[in-house]
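Participant: Sequence below, structure please.
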Amino acid sequence: MSFFKTFINSPVGPKTTHFWGPVANWGFVAAAMADIEKPPEMLSGNMTGVMCVYSALCMRFAWMVRPRNYLLLACHASNETVQLYQLSRWAKGQGYLQLKEDKTPPA
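Facilitator: Now for the predicted structure:
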């Protein structure tokens, strides 16, 4: 019981935004995971890029803030991973990541 009481009253417990902020941000990860089934043409390159930058900045914040917010760090690391995957899908769909064929004749 004392562990539970300590967690409830801790600086990162459920009485603070250090807890509820990351819990709410897991919605971004869930939405990106749901979009994996969508065709790449349906993805927004601009929004996905913004989400990558947002998660990178928030990961730094979660690491630098005292007390360190490991829940927020894990949330944004997961979001960064999924968003980078979505960005690669979008770039392939737009033709940015195609392999270039060597058109020079062999000597």
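Participant: CA atoms for contacts and neighbours, from now on please.
Facilitator: OK.
Participant: which residues touch Pro14?
Facilitator: Phe7, Ile8, Trp20 (Cα atoms under 8 Å, 6 or more residues apart in numbering).
Participant: can we see that at 10 Å?
Facilitator: Contact partners of Pro14, counting by Cα atoms under 10 Å, 6 or more residues apart in numbering, are Phe7, Ile8, Trp20, Gly21, Val23.
Participant: now do Gly27
Facilitator: Here Gly27 is in contact with Met33, Cys75, Asn79 (criterion: Cα under 10 Å, 6+ apart).
Participant: which residue packs closest to the residue nearest the centre of the chain, ignoring adjacent ones?
Facilitator: Per Cα atoms, centre = their mean, the C-alpha nearest to the average position across the chain is that of Asn79, at 1.6 Å. Of all residues not flanking Asn79 in the chain, Val29 sits nearest, at 5.0 Å (Cα to Cα, 6 or more residues apart in numbering).
Participant: where's that neighbour, which helix or strand?
Facilitator: helix 17-34 (DSSP states H and E).
Participant: Could you also give me the structure for this second sequence? I'd like to compare it with the first:
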Amino acid sequence: MSARPALRFFTAARTGAAPTFRSSIRTPFQRRVQTAAETNVEPPSPQSGFSKFFNSPVGPKTVHFWAPIMKWGLVLAGVADFARPAESLSLTQNMALMATGAIWTRWCFIIKPRNLFLAAVNFFLFCVGSTQVTRILMYQQSLKGDSMGSEVKKAATEQAQVVEEAVKDPKGALEKAKVN
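Facilitator: A predicted model of the protein is given here:
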């Protein structure tokens, strides 16, 4: 609490005026509005588009601008890997890129200031990572043998042979089932 009300009381008592306590006490919901003449501050001049960008919270003066610029290097490196064969790509590395892109894309919409430039680069990082992971997984599946469709066909023909044998010789099929 300041000493101002007491000072006003003694000043008013000396001059013979009635003390005014209530005029200086304001509730938290009231506030005194100062005019431009009282503050001696000139109103801000309108800025050009470049100066608004340059002085913005995500402008080139901040890390919020330069971090996405550097991260585009990861995206471009991933795009350059599209030309490499899938056997020479690392699954764990590309899964890390994919996860990083997904997590940070979401996070860019939560943090303040909201940085859409950083969200865009992280989204593209997720897209590049998921494309590479898909290429690697398809390559690994092709090394194991046939595709899923041909594996299903093989399993179906094996089951059809078992059913045909059971229809021709039910007792033999029962004995084979007991042995297995």
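Participant: where does the TM-score land?
Facilitator: The pair, once superposed, lands on a TM-score of 0.91 when counted by TM-score structural alignment, normalised by the length of structure 1; 107 aligned residues with a Cα RMSD of 1.9 Å.
Participant: still on that earlier bit, out of the contacts of Pro14 of structure 1, which comes closest to Val50 of structure 1?
Facilitator: Taking Cα to Cα as the measure, Val50 of structure 1 lies nearest Gly21 of those, at 18.9 Å.
Participant: List the residues that contact the equivalent of that closest one over in structure 2.
Facilitator: Taking TM-score structural alignment, the alignment pairs Gly21 of structure 1 with Ala67 from structure 2. Going by Cα under 10 Å, 6+ apart, Ala67 of structure 2 touches Phe117, Leu118, Val121.
Participant: Just give the number of residues close to the first one.
Facilitator: Looking back up the chat, that one is Phe117 of structure 2. When neighbours are defined as other Cα atoms under 10 Å, Phe117 of structure 2 has 16 of them.
Participant: aligned partner of it in structure 1?
Facilitator: In structure 1, the residue equivalent to Phe117 of structure 2 is Leu71, according to TM-score structural alignment.
Participant: and the gap between the residue nearest to its match when sequence neighbours are not counted and Phe7 of structure 1?
Facilitator: Spatially, and ignoring its direct neighbours in sequence, Leu71 of structure 1 is nearest to Pro22 (6.1 Å; Cα to Cα, 6+ apart). Per Cα to Cα, to the nearest Å, Pro22 of structure 1 is found 16 Å from Phe7 of structure 1.
Participant: Compare those two and say which is more crowded by neighbours.
Facilitator: Between Pro22 of structure 1 and Phe7, counted using other Cα under 10 Å, the more crowded position is Pro22 (19 against 14).
Participant: now the top helix by length along structure 2 and helix 63-80, what's the angle there?
Facilitator: Counting by DSSP state H, the longest helix found in structure 2 is helix 116-144. Orientation check (axes from the mean of the first three to the mean of the last three Cα atoms, to 10 degrees): helix 116-144 of structure 2 against helix 63-80 gives 20 degrees.
Participant: And helix 116-144 of structure 2, what does it pack against?
Facilitator: helix 63-80, helix 91-108 (3 or more Cα pairs under 10 Å, 6 or more residues apart in numbering; DSSP states H and E).
Participant: Which among the ones you listed is found nearest to Thr11 of structure 2?
Facilitator: That would be helix 63-80 among those, by Cα to Cα, at 55.1 Å.
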